[in-house]
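Student: predicted model and sequence follow; I will ask about them next.
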Amino acid sequence: MTAKLTLPRTCAALLSAAMVFVLSACGSQESPTAEASTPAGSADPLVIYSGRNENLVAGILGELEKAVGTKVEVRYGNTAELAAQLLEEGPRTEADLFFSQDAGALGALGKADLLSPIDSSITDQVLPEYVDKNGLWAATTARARVIVYNPEVAPEVEKFTSTDQILDPKYKGKVGVAPSNASFQAFVTALRLQRGEEAAKDFLVKLKAHAKVYDGNAEILAATNAGEVSMGLVNHYYLHQLIKEQGAAKVKAKNKFLANPQDAGSLVNIAGVGVIKNSPQADAANRAVTFLLQPSSQEYMVKETSEYPVVADVAGPAGATPVSAFQGAAVDLNQLEDLEPTLALIDEVFN
């Protein structure tokens, strides 16, 4: 089903608030256990603001008390709203750790001087491209932008090297996009950062001229798999989730990783964590980060989310390109917080 783009009310509210520069973020398995004993904590709880969906991470966060040695209190919400709340609360916040759905929100908090560096002995475990250069945040998982395509309809997509190739007139009406989706907005932000404002607008105008607009990535994938469109711009994990739900025999669609650092279509975004500056539970927060990066935790998140691990020697989703083989878009992930011009541009082009 197609849909007319409407920007979320939450996002509009955030953009009207001073100091808010955050990125919009619109199954159960046995949880891993803590892999090492930890010292007893204080009576005060470790307070986590989690922008990650409770259904995805409640199992693993439920194991944190054993890992950090103190009581853990998790407050779930939308990543953008929680980041805005942290910006408003400033040093008065009760939060000790922020678990973000995206790098942009972490970048906004770092820019506002609200995060403390994570111990380097912890961040050294993470692939370097998924750690803030000042150690203010570390990824817990990664997700890649891809062109999902139907090989029975457009087999040539397998040889694509640039998102510009989807603008070929022969694909008019055959490219699925979801402009109101946070992952598309991150892509457009990366496009702006790489190409500049005018070139990014030119790309979107051409894209809109022959794109088919959907509510989200799952709808794009379903349309691609059914041959309603030839291809679409999505995150990689939607295909793996569909295969888990329906079985590989029923899924025709494939992912195409562009592996082109000069193309925003190669963007690799992250979910990650940051320790709140001056937190009285900084030690426990760092132990929590250690727990989230240990192999069993990484394996759990791969199974739950179909996202990529960010530490070595942990396998990614079955059949997926290894994260170590990625050549992600050459963009500072912190700069994905520059969302307001992106939303204005998308609104101008698609409405």
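Tutor: Yes, it's here. Just so you know, these numbers come straight off a predicted model, no measurement behind them.
Student: use CA for all of it now, contacts and neighbours both
Tutor: Will do.
Student: on the three-state scheme, Val228 is what?
Tutor: In this structure residue 228 is Glu, not Val. Secondary structure for Glu228, judged by DSSP: H, G, I helix; E, B strand; the rest coil, is coil.
Student: I'd say it and Lys174 touch.
Tutor: Yes. Using C-alpha atoms under 8 Å, Glu228 is in contact with Lys174, at 7.4 Å.
Student: between the two, who's got more neighbours?
Tutor: Ranked by neighbour count (other C-alpha atoms under 10 Å), Glu228 and Lys174 place Lys174 first, with 22 against 18.
Student: tell me which other helices or strands the longest strand belonging to the chain touches.
Tutor: In the chain, assigned by DSSP state E, the strand with the most residues is strand 138-149. Packing partners of strand 138-149 (3 or more C-alpha pairs under 8 Å, 6 or more residues apart in numbering; DSSP states H and E): helix 217-226, strand 231-235, strand 254-256, strand 268-276, helix 295-305.
Student: and the ones you listed: which comes nearest Glu81?
Tutor: Closest approach to Glu81 among the helices and strands packed on strand 138-149 (C-alpha to C-alpha): strand 268-276, 15.6 Å.
Student: show me what that closest one is packed against.
Tutor: Contacts defined by 3+ C-alpha pairs under 8 Å, 6+ apart place strand 268-276 against strand 97-100, helix 103-111, strand 115-116, strand 138-149, helix 282-293.
Student: now for the shortest one, which elements pack on it?
Tutor: Looking back up the chat, that one is strand 115-116. With contacts defined as 3+ C-alpha pairs under 8 Å, 6+ apart, the packing partners of strand 115-116 are strand 268-276.
Student: stretch 132-146 spans what distance, first to last residue?
Tutor: Stretch 132-146 has an end-to-end distance of 23 Å (C-alpha to C-alpha, to the nearest Å).
Student: roughly how far is it from the heart of the chain?
Tutor: 9 Å (C-alpha atoms, centre = their mean, to the nearest Å).
Student: then stretch 223-237?
Tutor: Stretch 223-237 has its C-alpha centroid displaced from the chain centroid by 19 Å (C-alpha atoms, centre = their mean).
Student: could I get the buried residue list for that stretch?
Tutor: 223-225, 227-237 (16 or more other C-alpha atoms under 10 Å).
Student: distance to Ala139 added to the helices and strands packed on strand 138-149, as a markdown table?
Tutor: Listed next are the helices and strands packed on strand 138-149 as a markdown table, based on distance: least, C-alpha to C-alpha, whole Å:
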| stretch | distance to Ala139 |
| --- | --- |
| helix 217-226 | 22 |
| strand 231-235 | 17 |
| strand 254-256 | 23 |
| strand 268-276 | 4 |
| helix 295-305 | 11 |
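Student: also this one, for the comparison:
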Amino acid sequence: MNRRIATLAVVVALGALALAGCGKNEGAAANGGEGGTLNLYTARHYDADQKLYDLFAEKTGVEVKRIEGKPDELIARMRAEGANSPADVFITADAGALWRAQNAGLFQATNSDTLNQAIPANLRAPGGEWFGFSRRARVVAYDPAKVRPEEIDDYAKLATPRFKGRLCVRSGDSVYNLSLVGALIEAWGPARAQQWVEGVTANMARPPEGGDRDQIRAVAAGVCEVALTNSYYFIRMAAGDDAGDREIAGKLRLGFPSLDGQGSHVNISGGGVAAHAPNRDNAVKFLEFLASPEAQAIVSQYNYEYPAVADAAPAETVAPYADFQAHPMSVARYGVHQAQAQSMISAAGWR
């Protein structure tokens, strides 16, 4: 344990050195004027994001200095850095991960008219700690030769005996699955959500392995008939540059189950201003930029996600998969039930 603590201390120290010169004494330029610095801690790892950073720097003169890592690694790092953290903005995928950062006290509230008007209330924290800037639906890829659309039009049906041994899904500790189960707890209550988790576990065609694209490939290979996946993974395979992935997706369909007839479960990627941001004005400026039409178009075009801004149109490649009803539940509710969701998943044996 002492060795781990020492290692974390070294990592934090090295990070502080790497961001030297980006601290609280940046001057007026870094705190609202043109130019300056933005220290970004990000758990997103998509090529589209570099286009966002480049455009933001071009438009504002603000240099984006980023530290990348997994969500929990970055959360642990910011907690260890405390008030001396150089982080200005924390960005990550999934509202459940954002909730963990909020629960750790790593965000400060942002009261921005631009953000409040652009980002729907159900896609942001009620107190303004974080905002969703892109959406993804957690839906299903299925083999149309074996599954009828009406058999997967409701999440409840995935846990029925119809799909015994025919379902593929990634690990239960994936935050994507934790957030989905959290949404079911919010909608159904713990007892029914537990039954669903047990049904899904019983229906697995194999023990969970790999990510969402691996589940999609397993459906195409005949290992299973249906798989839970985030929408953008399927769309990327269907519209991306990899001919093999396009062939696989071409054999399958993307289905959008509904939760209690109110629409499909939707999650976000998003972020907020760090609690001790040394360049707060640039941090707010960056978040407002992410809600701009230009940024929304980049995220949709290059990462195959749905825009978060209500009146922003999806990219041409995404549009064929965008005509679905999204459940209006606040994404902030997923994290509230995260611990209970993890307990249910563990108890059911969903590894």
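Tutor: Now that the structure is in, tell me what you want to look at. This one's a predicted model, so the numbers in the text were calculated from it and none came from an experiment.
Student: got a TM-score for the pair?
Tutor: Remark: TM-score between the superposed chains equals 0.78 [TM-score structural alignment, normalised by the length of the first structure]; 308 aligned residues with a C-alpha RMSD of 2.6 Å.
Student: related to what we said a few turns ago, of all the helices and strands packed on strand 138-149 of the first structure, which one is nearest Ala329 of the first structure?
Tutor: strand 268-276 (6.9 Å).
Student: pull up the aligned stretch in the second structure for that closest one.
Tutor: Aligned using TM-score structural alignment, strand 268-276 of the first structure spans residues 266-274 in the second structure.
Student: flag every buried residue along that stretch.
Tutor: Buried residues in stretch 266-274 of the second structure, counted by 16+ other C-alpha under 10 Å: 266-274.
Student: looking at the helices and strands packed on strand 138-149 of the first structure, which is closest to Ala199 of the first structure?
Tutor: strand 231-235 (18.7 Å).
Student: name the helices or strands packed onto that closest one?
Tutor: So strand 231-235 of the first structure, by 3+ C-alpha pairs under 8 Å, 6+ apart, packs with strand 138-149, strand 175-177, helix 182-195, helix 217-226.
Student: distance to Leu292 of the first structure added to these, as TSV?
Tutor: Formatted as TSV, those follow (distance: least, C-alpha to C-alpha, whole Å):
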stretch	distance to Leu292 of the first structure
strand 138-149	7
strand 175-177	32
helix 182-195	23
helix 217-226	27
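Student: how about the ones you listed, which one is nearest Glu299 of the first structure?
Tutor: When these are compared by C-alpha to C-alpha, strand 138-149 sits nearest Glu299 of the first structure, at 10.2 Å.
Student: and that closest one with helix 282-293, angle?
Tutor: 30 degrees (axes from the mean of the first three to the mean of the last three C-alpha atoms, to 10 degrees).
Student: since we're on the nearest residue to Gly90 of the first structure once chain neighbours are set aside, how many residues are nearby?
Tutor: Closest residue to Gly90 of the first structure apart from its sequence neighbours, by C-alpha to C-alpha, 6 or more residues apart in numbering: Leu114 at 6.9 Å. If you count neighbours by other C-alpha under 10 Å, Leu114 of the first structure ends up with 19.
Student: thought Leu114 of the first structure was touching Trp137?
Tutor: No. Using C-alpha under 8 Å, Leu114 of the first structure is not in contact with Trp137; the gap is 11.1 Å.
Student: which residue in the first structure lines up with Tyr232 of the second structure?
Tutor: So, by TM-score structural alignment, Tyr232 of the second structure is matched to Tyr237.
Student: residue contacts, that match?
Tutor: Neighbour list for Tyr237 of the first structure: 143, 305-307 [criterion: C-alpha atoms under 8 Å, 6 or more residues apart in numbering].
Student: now do the same for Phe286 of the second structure: its match in the first structure.
Tutor: Match for Phe286 of the second structure (TM-score structural alignment): Ala288.
Student: look up how far Ile48 of the first structure lies from that match.
Tutor: From Ala288 of the first structure across to Ile48 of the first structure, the span is 10 Å (C-alpha to C-alpha).
Student: contacting residues for the counterpart of Pro144 of the second structure in the first structure?
Tutor: In the first structure, the residue equivalent to Pro144 of the second structure is Pro151, according to TM-score structural alignment. Pro151 of the first structure is in contact with 157, 252-254, counting by C-alpha under 8 Å, 6+ apart.
Student: neighbour-wise, which of those leads?
Tutor: Ala253 (25 neighbours).
Student: for that one, give its distance to Gly41 of the first structure.
Tutor: Separation of Ala253 of the first structure from Gly41 of the first structure (C-alpha to C-alpha) stands at 49 Å.
Student: ok, back up a step: most neighbours among the contacts of Tyr237 of the first structure, which one is it?
Tutor: Within the contacts of Tyr237 of the first structure, most neighbours by other C-alpha under 10 Å means Glu307, with 28 neighbours.
Student: alignment lookup: that one to the second structure.
Tutor: Per TM-score structural alignment, Glu307 of the first structure is aligned with Glu305.
Student: that match against Ala297, yeah?
Tutor: No. Counting by C-alpha under 8 Å, Glu305 of the second structure does not reach Ala297; the two are 9.6 Å apart.
Student: what about His240 of the first structure, which helix or strand?
Tutor: Element membership for His240 of the first structure, per DSSP states H and E: helix 237-246.
Student: now that helix against strand 138-149, angle please.
Tutor: Here helix 237-246 of the first structure points in a direction 80 degrees away from that of strand 138-149 (the same axes, to 10 degrees).
Student: if I look at Glu63 of the first structure, how far off is Val72 of the first structure?
Tutor: Counting by C-alpha to C-alpha, the gap from Glu63 of the first structure to Val72 of the first structure is 9 Å.
Student: right, I mislabeled it, should have said Phe160 of the first structure
Tutor: Distance, Phe160 of the first structure to Val72 of the first structure, by C-alpha to C-alpha: 47 Å.
Student: neighbour-wise, which of those two wins?
Tutor: Using other C-alpha under 10 Å, the more surrounded residue of Phe160 of the first structure and Val72 is Val72, with 20 against 15.
Student: now Ala104 of the second structure: how far from Ala76 of the second structure?
Tutor: 9 Å.
Student: if we can go back for a sec, now do the shared contacts for Glu305 and Ala297 of the second structure.
Tutor: Pro314.
Student: give me the contact list for stretch 98-111 of the first structure.
Tutor: 20-23, 25, 48-52, 79-80, 83, 86-87, 115, 136-137, 269-276, 333-338.
Student: let's see that with 7 Å instead.
Tutor: For stretch 98-111 of the first structure, contacts defined as C-alpha atoms under 7 Å, 6 or more residues apart in numbering pick out 21-23, 25, 48-52, 79-80, 83, 87, 115, 136-137, 269-275, 333-337.
Student: if anything else comes up later, I'll come back, but that's it for now.
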